[in-house]
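A.B. asks: Show me the folded form of this:
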Amino acid sequence: MIHRSRSLLAIAVVSAIWQLPAQAEETSARVDDDTRLGTVLVTGTRGTARTVLDSPVPVDVLTAEDLKTAGASGGELGQALQTLLPSFSFPRQSNSGGADHVRAAQLRGMSPDQVLVLVNGKRRHTSAVVNDSSKIGRGTAPVDFNSIPISAIKRIEVLRDGAGAQYGSDAIAGVINIILDDAPEGGEVSTSYGAYHTHQDAIGKTTTDGQNSVTTAKIGTRLGEEGGFIRGGTEYKDRNPTNRAGYDGFADTPGQRNYVMGDGVARDVNAWFNGELPLAGGKAYSFGTYNERHTTGAEFYRYPSEQPQFYPNGYLPQSLGDNTDISATAGYKGLIGDDWDFDSSVTHGRNRFESATRRTLNVSLGADSPTRFDTGDYELRQTTTNLDFSRELRLGGRSFVLAVGGEYRYENYLTFAGDEASYIGSGADGANGLRPSEESDLDRNVFGTYAELSGDLTDRFFVDAATRWEHYDDAGSKLTGKLSGRYKLTDQWALRGAVSNNFRAPSLAQSGFQNTTSNFGDGGTLTDIRVLSVNDPIARALGAEKLDPETSKNFSLGLTFQLNERFDASLDVFRIDVKDRITLSQRIGSDALESYINDNFGVPGVHDVNFFTNAADTSTDGAELVLNYHQPFYDGQLGLTTAYTYNHTKVTSTKGTPSQLTALGIGNDALVGVEERNTLTDAAPKDRFVFSANWTSEHWGLLGRLTRQGETTRVFDFGDSQPEQTYGAVWQLDAEVTYKFTPKFSIALGGNNLTDNYPERSGSAINYGGNLPYDVLSPIGTNGAYYYATATYGF
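C.D. replies: The predicted structure is shown next:
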């Protein structure tokens, strides 16, 4: 398999370099000056403007057109980023608690909360809900990429390097900066419809489901005569569910399909704006986004034998999520004297997630039990104030840029109890409600200052040095630094590299989140598992400790090559060492633990728990290759891109089981056992490969994309057994055809995963009686082939 992959990569490299014959005059299709290479970056250095290949660290640039042609089902930004960026993973979760409603993304195989997301250069808040039952992103409160509409975006800059010294906590794996549309006039309306049409081998049927529609509108107008503008838009998304569950091997009647595995229902309303107004010699600006989403998720089926008096035919509980996400920024920038540029701003972000469950019951309430329960609400509030200054300096006869600034951030995390029927007695089956005693109201103040100096030491050598000090009133202080540089070897070749130390303070959600979900326990049986806050008295009695910040050391070295205006290449290798990595412990349970909790805290029926820890140190090594080629071809412009990424994470050390747990007979590796090691190391693909070809002319646009999703590994710990399965790599073929009837009106027809490929089927030790035939680990997902059509009108 390795040799085959290398051969395919070599073919792709050769095809990208090959000088395809131009079938038209050079003058009929000139190279567009506004390419990714010519884009002036605002991410990665606060000093001298750099372009993609001039940057001392790897930066990907995705245009609005790139995002449109990604063919993301349901208009999901996260899905579009995964399609376009091999280093970005956004797997579809199912039967995964909060992850069914808010999906988590990874950059460079790191945790979702180890990437910092900016909008117009300002820090974006995270979700309020913790993914406690998912595999990818387990134990994290990720940024909700799908709360940002694709139609609002001008471009995205993805910095693939540690940048804590420049931008602050969370930027261990990198930074994703989303630049909003700022066109001062004109508008656009667009509507898209798509569905999955697939053959499900697990049930031997061809089905069509997951129908979804996306309708967007945006418009802009100038303000005044000196460059002011206001632009805004709305978006509505409607997604029907999919189901890829198999026939139930545990059912009394053959051919029953009792489980649901796939996407749930989703309804989204988005709104956004971006504006700027010349004022008093400077510019006032403001921008914001709003998202309201209603979603459903799948839980595990309950058999008739479990509650025959209430549901003689069995029942399938369903999780519900009402998600409201708001972000707004206001600022002013201008000049102080003749030398200093300044930018002052305030950003407020808020996410509220209201959880519920239906089609279930509270057994202890008997016939009076409701079948729908509000199980608790979670809310994160974040207000950030920034003040930044920059100026040009002359040092040693050369020009440098000095940037200095400060940041103050206030964060508040609150949780609210569910209705009484959701937690009283045995609680709602499958989704025990949050109790009043488990509510949280945590807040903290964060102060930060930074300085950065960048410029050309010589005609060939560019350097950038940054340092940052941050103080969290609940997590202490940390000084970080970064040194990066680019050395021009020849007119075509350049060497670049960086070294930095970074840190990530534990999120308030990781400190205050509590929840109860169902998952597979001893012997593979369905078990309720209670997530305990590290501040909970029960958790402290079991050995939980106050969370410390994660710290990391990042190293990168790269080589860039630009043969001419048509062909460029870059190869970067990196290493990220993380100490005191914050993870959610594995399921910890025993009869002795249940008795201990009942005897000492008066809480009955708690057999299995987990809580957050700093119990693991990890090391990640990787490499990333990007090749671009474009030239005039048949009265149009042809572009070829080849990208490959590889990363491998290993656990270098773990902390032992707390003495409080060993006293209860809990064995070694209770905190970081085989399942959590699997989450950190092998659950996400180690490598991904993407080759795309794009041809555009006055009227036509043709796109083809071939993606290889690398292998993944799943490990379960059922107590008496630890089944493991490695799923092989999967190929995915996407294509799109666009026809422009006029310069303003176009229609696109496309499909993703046209060969209708699925991940390898799970074995009998993992598929739970055939109910869950596929794992959710592979980025290809389990929905099969997707087809769509989009109509766009600009004005």
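A.B. asks: going forward, measure contacts and count neighbours with C-alpha atoms only.
C.D. replies: Noted.
A.B. asks: quick one, what contacts the residue nearest the centre of the chain?
C.D. replies: Note on the chain: the residue nearest the mean C-alpha position is residue 105, at 2.1 Å, using C-alpha atoms, centre = their mean. By C-alpha atoms under 8 Å, 6 or more residues apart in numbering, the contact set of residue 105 is 78, 88, 89, 90, 91, 111, 112, 137, 142.
A.B. asks: again, but for residue 77
C.D. replies: Contacts of residue 77 (C-alpha under 8 Å, 6+ apart): 67, 145, 146, 148, 149, 150.
A.B. asks: My understanding was that residue 319 contacts residue 360; is that so?
C.D. replies: No. Taking C-alpha atoms under 8 Å as the definition, residue 319 is not a contact partner of residue 360, at 9.9 Å.
A.B. asks: ok, the two, which is more surrounded?
C.D. replies: Each of residue 319 and residue 360 has its neighbours counted (other C-alpha atoms under 10 Å); residue 319 has more, 28 against 23.
A.B. asks: List the contacts of the more buried one.
C.D. replies: 97, 296, 297, 298, 299, 355, 356, 357, 358, 431.
A.B. asks: my guess is the first one contacts residue 131, does it?
C.D. replies: Pointing back at residue 97 there. Yes. Residue 97 is in contact with residue 131 according to C-alpha under 8 Å; the separation is 6.9 Å.
A.B. asks: To compare with the earlier structure, here is another sequence to fold:
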Amino acid sequence: MALVLALPAATAMTAAAQTTSPTPPAAASTKVGQVIVTGTRVANRTVAESTAPIDVLTPAMLEATGTTELATALSRALPSLNFPRPAITDGTDAVRPAQLRGLAPDQVLVLINGKRMHTTAMLNLNGSQGRGSSPADMNTIPIAAIERVEVLRDGASAQYGSDAIAGVINIVLKGSAKTGGMAVRAGQYKEGDGTTWQVTADEGMGFADGAGALHLSAQVVRADQTDRARAFVGPATPTSAPTDRVVQRFGDPEIRQHALGYNGKITISENMTGYSFGTFSYRNALSNGFFRPAGDTRNIPAIYPNGFLPQIRNRAKDQTLVFGLRGKVFDNTRYDLSYNHGHSFISFGVENTLNRSLGPTSPTQFYAGDLDLTQAVWNLDLSTEFAPASFAPISVAYGLEYRTETFAQGAGDRASWINGGVLLPNGSPAPGGAQVYPGYRPSDAGQFDRHSHSAYIDLETNPVEALTVGVAGRWEKYSDFGSTSSHKVALRYEFSPAFALRGTYSTGFRAPSLQQQYFQSTSTNFISVPGVGTVPFDIRTFRVNDPAAIALGAEPLRPEESTNVSLGAVLQPANNLYVTVDAYRIQVKDRVVLSENLTSTAVRNFLNSSGFPDIGGGRYFTNAIDTTTQGVDVVGTYKMTLGAGAVDWTLGYNRNKTEIDRIAPNPASLMAIDPTALRFGRTETGRLVVGSPRDKISANAIYRIGAWTLNAAASRYGEFTVRGATPALDQTFSPKWVGDLSLGYKLGTWDLSVGADNILDEYPDEVIFANSTGGQLPYSGSSPFGFNGAFYWARVAKTW
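C.D. replies: Presented below is the predicted three-dimensional model:
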């Protein structure tokens, strides 16, 4: 059998860090024997036997990228993963969403040790990829805690439930009682900013008489801001930014993060083992808004005579706790009974700002409110194997799940949202609330919950030696929208050790999140207006059950439904050469999306007369579109000797395209208010169909000789397009190659390494002037590799 890891060269890095002589070429073949736990419930299933593409990434590979963020490391390793670095997008600056296979960030399920990870309380609302999503925040997990990451690139709702439309990312934590280590990493961008420090440590320990083990891990990260803003270009006026200096900041936020993890087990009896694991994270992030010039109507010169740059202080607490019992009953039936508790709490502070409607007595910092999400999951998973007469053995897994979710939104302090009534100098009403991020109002606050229960069955068998067949089905019922079901069929046939075919057909679903149903706020958005330029609007995000939203066409949200078809080939045409090709087609019906910002005069007049006098527009979530995403993943690896050393080569390619099959017509209620309104127009359709790279190439070579390891990687990010309010403001960004290089040396139990990410200091194309806010924002936040330039780093590590 020959099934290749999408990045087996990554696995080789672990060996490179632990040996002082080249691994024989034959060792490469053992990688396909890696036992996996994702996408199957059969014990001891290997990568080589999987019916769907599985990527296995080791911590050594993640650390070799030079980044402190798990999601960033995954995006550099996986051609099918997109992880842009947006800026000036409020909380999204700190909690960035990732996309798998061109789909939405919340259409991929994240697991920790096979257990569902909760999503973030954050809702991404502004102009970034993943707008409208609340995915899991993988960057809360310390890299030091990770044994490996398994990425299933296939629909898996029938196996795991909601969210697994694009695939599953399973983060497996270290559990060894005998290993440990410590590492210090430091780095800085070529421009002299973004200085980053990371300290990681992990330690395993065993219990008396070998009855159990506990592995602890910790991570501390300190990252300073980056800034690629420029001075305003144009005639200086009292309402414009100054032209003689840079007043805007545009780049990564300042991050201070502490994270802990543990993974333990203890033998209770011959057929029962208790286990528990958890992660804990605290992140303090400071990001920037848009500069308010001295003469701007949103400024009070008595407070800020030279204007001001408001900032958002985001404090996030995240934790996962899992307790369980597993073992065997009735000789051949394995059981796993577990309780899983997840919690995400995010608070928002606004600094260096003011509330214009309070006049010169306005505070300059505010507490803007908080978001809180809690998930509790009870699982009973059973599996057994039986052999019917005259038929091959069948592995059967079945189980039950009960899940509760609670989302709460807390109001900010009164000064952060109130309109104090102080008028502008011309007698017009002043905007209320804290500038850049008005606080959540008491009417926004509330607590919302739901529960669901489900049952599943999953069968796998080999009716003949060369054929693997898998069938799965799942039924779920939610308290807020009813029941749904999904199923999956998977086949793999090995014609010879050099060639195999595999394919899957599955249906899936994603339940609309509580955040999408109940989040409500007002925030300032900068929107491109034809003939005017970029204009600030205070946009109200309405709950779908709000009377104003209903008048604008909002309806109760329904679950997304998907159909996923894939066909792949696995080839081993020569010794040490492995190639996989997997094509896929994913249809999503009733996709949950955030509508366009509805800012027409008719809509504003309606909102202003409906109790929202300060609002410049509104938006809400809707099931208004159907999409089809088609693509292909191609991965090849080759291991060869080179002199006294060995080289692992990896080449990966992903190409995908999303098309919109349906956009629902406007409801009659919205047509009555504004017959020209577009709930889903060119800006949002562009974000879905052309907003991320059409293709991506990842190439990697690891050369190992003696105690030295040289790692060279290059990624080509394909073109993407950002659509403006009119075609004249559209811009297509050209493909870019980004190269990374690192050199490591092993001295006993010490590892020393230096490296450069984006070593050639590549930047995306500059945005056209009309979209750059007077030249201040020269790059697009949709760039798949950011816009910070070259990053240089060094790392010292010791293992034991």
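A.B. asks: Farthest pair within the contacts of residue 105 of structure 1?
C.D. replies: 78 and 111 (15.0 Å; C-alpha to C-alpha).
A.B. asks: corresponding residue for residue 188 of structure 2 in structure 1?
C.D. replies: Counting by TM-score structural alignment, residue 188 of structure 2 corresponds to residue 195 in structure 1.
A.B. asks: mind checking how far its match is from residue 207 of structure 1?
C.D. replies: Look at residue 195 of structure 1 and residue 207 of structure 1: by C-alpha to C-alpha, to the nearest Å, they are 10 Å apart.
A.B. asks: To which residue of structure 2 is residue 509 of structure 1 aligned?
C.D. replies: By TM-score structural alignment, residue 509 of structure 1 lines up with residue 515.
A.B. asks: So what's the residue count around that match?
C.D. replies: Residues near residue 515 of structure 2, counting by other C-alpha under 10 Å, number 25.
A.B. asks: And what about it, helix, strand or coil?
C.D. replies: Using DSSP: H, G, I helix; E, B strand; the rest coil, the secondary structure recorded for residue 515 of structure 2 is helix.
A.B. asks: who touches it in this structure?
C.D. replies: Counting by C-alpha under 8 Å, 6+ apart, residue 515 of structure 2 has contacts 121, 122, 123, 134, 407.
A.B. asks: Mind doing that once more with 7 Å?
C.D. replies: 123, 407 (C-alpha atoms under 7 Å, 6 or more residues apart in numbering).
A.B. asks: if we look at the longest helix anywhere in structure 1, which residues are touching it?
C.D. replies: In structure 1, taking DSSP state H as the definition, the longest helix is helix 2-17. For helix 2-17 of structure 1, the external contacting residues (C-alpha under 7 Å, 6+ apart) are 628, 629, 640, 641, 642, 691.
A.B. asks: which is the next helix or strand following that helix?
C.D. replies: strand 59-63 (DSSP states H and E).
A.B. asks: Show where that next one falls in structure 2, residue numbers please.
C.D. replies: Under the criterion TM-score structural alignment, strand 59-63 of structure 1 matches residues 54-58.
A.B. asks: next one: stretch 460-477 of structure 1
C.D. replies: Aligned using TM-score structural alignment, stretch 460-477 of structure 1 spans residues 466-483 in structure 2.
A.B. asks: That stretch: which residues count as buried?
C.D. replies: For stretch 466-483 of structure 2, a neighbour-count test (16 or more other C-alpha atoms under 10 Å) marks 467-478, 480 as buried.
A.B. asks: Which of these fall in strands?
C.D. replies: Secondary structure from DSSP state E places 467, 468, 469, 470, 471, 472, 473, 474, 475, 476, 477, 478 of the buried residues of stretch 466-483 of structure 2 in strands.
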